[in-house]
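Here is my input, please return the structure:
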Amino acid sequence: MAYSSAHDTAGKLFGAETKEVTILQRIVHWVRERADLRRAEYELNHMSDAELSDIGLTRGEIHNAVRGSV
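Here you go, the predicted structure:
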């Protein structure tokens, strides 16, 4: 097993596979975030124009509102 030169607080060497787990966790987090954004956009797109107006959105603003650009 390969080791990096980084040490934790207990003085043990971190294994090289530690970065792989971190990358995998980041990928899983990214995929979940995208799924949540798609779900929110889907729900807003299926609201009526009156409902969107009540929350201060137009259909054209949904994509940017979901992603925090508005």
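
From here on, just use CA atoms for contacts and neighbour counts.
OK.

now the strands: where do they sit in the chain?
Using DSSP state E, the strands of the chain run over residues 3-7, 13-15.

what's the most buried one of these?
When these are scored by mean count of other Cα atoms under 10 Å, the highest mean neighbour count falls to strand 13-15 (a mean of 14).

Residues touching that strand, excluding its own?
Here strand 13-15 makes contact (Cα atoms under 8 Å, 6 or more residues apart in numbering) with 1, 2, 3, 4, 5, 6, 7, 8.

Could you rerun that using 6 Å?
3, 7 (Cα atoms under 6 Å, 6 or more residues apart in numbering).

how about this one, so we can line them up?
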Amino acid sequence: MTMSYSSLQPTSSALFGAETNRNSLVQRIVVWFKERADLYRAEYELNHMSDVELADVGLSRGEIHNAVRHGRIV
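Here you go, the predicted model:
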């Protein structure tokens, strides 16, 4: 019977999977915070526009939140 030898160290799939999940969880949290910051910034900028400027882009003050969050007026 012939045994093959590999110089690669065996990795525990549980350990590897846990680290991968932890990294992806941290990455998802970072992305979530960045997305929230972008939404707040867009809403802040629209709220600081004049009523005339908002009308030029087709929005009223009451529609800003939904337009930023959903990309449309609901």
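
what's the closest of the strands of the first structure to residue 42 of the first structure?
Closest approach to residue 42 of the first structure among those is made by strand 13-15 (41.9 Å; Cα to Cα).

Map residue 47 of the second structure across to the first structure for me.
Residue pairing (TM-score structural alignment): residue 47 of the second structure is matched to residue 45 of the first structure.

Kindly report the same for residue 63 of the second structure.
By TM-score structural alignment, residue 63 of the second structure lines up with residue 61.

Over to residue 23 of the second structure?
Using TM-score structural alignment as the criterion, the counterpart of residue 23 of the second structure in the first structure is residue 21.

how many other residues sit next to that match?
Counted with other Cα atoms under 10 Å, residues neighbouring residue 21 of the first structure total 11.

Quick check: the gap between it and residue 27 of the first structure.
10 Å (Cα to Cα, to the nearest Å).

residues near the closest residue to residue 67 of the second structure other than its chain neighbours, how many?
In this structure, residue 67 of the second structure finds its nearest non-sequential neighbour in residue 73, 5.1 Å apart by Cα to Cα, 6 or more residues apart in numbering. Neighbours of residue 73 of the second structure under the rule other Cα under 10 Å: 15.
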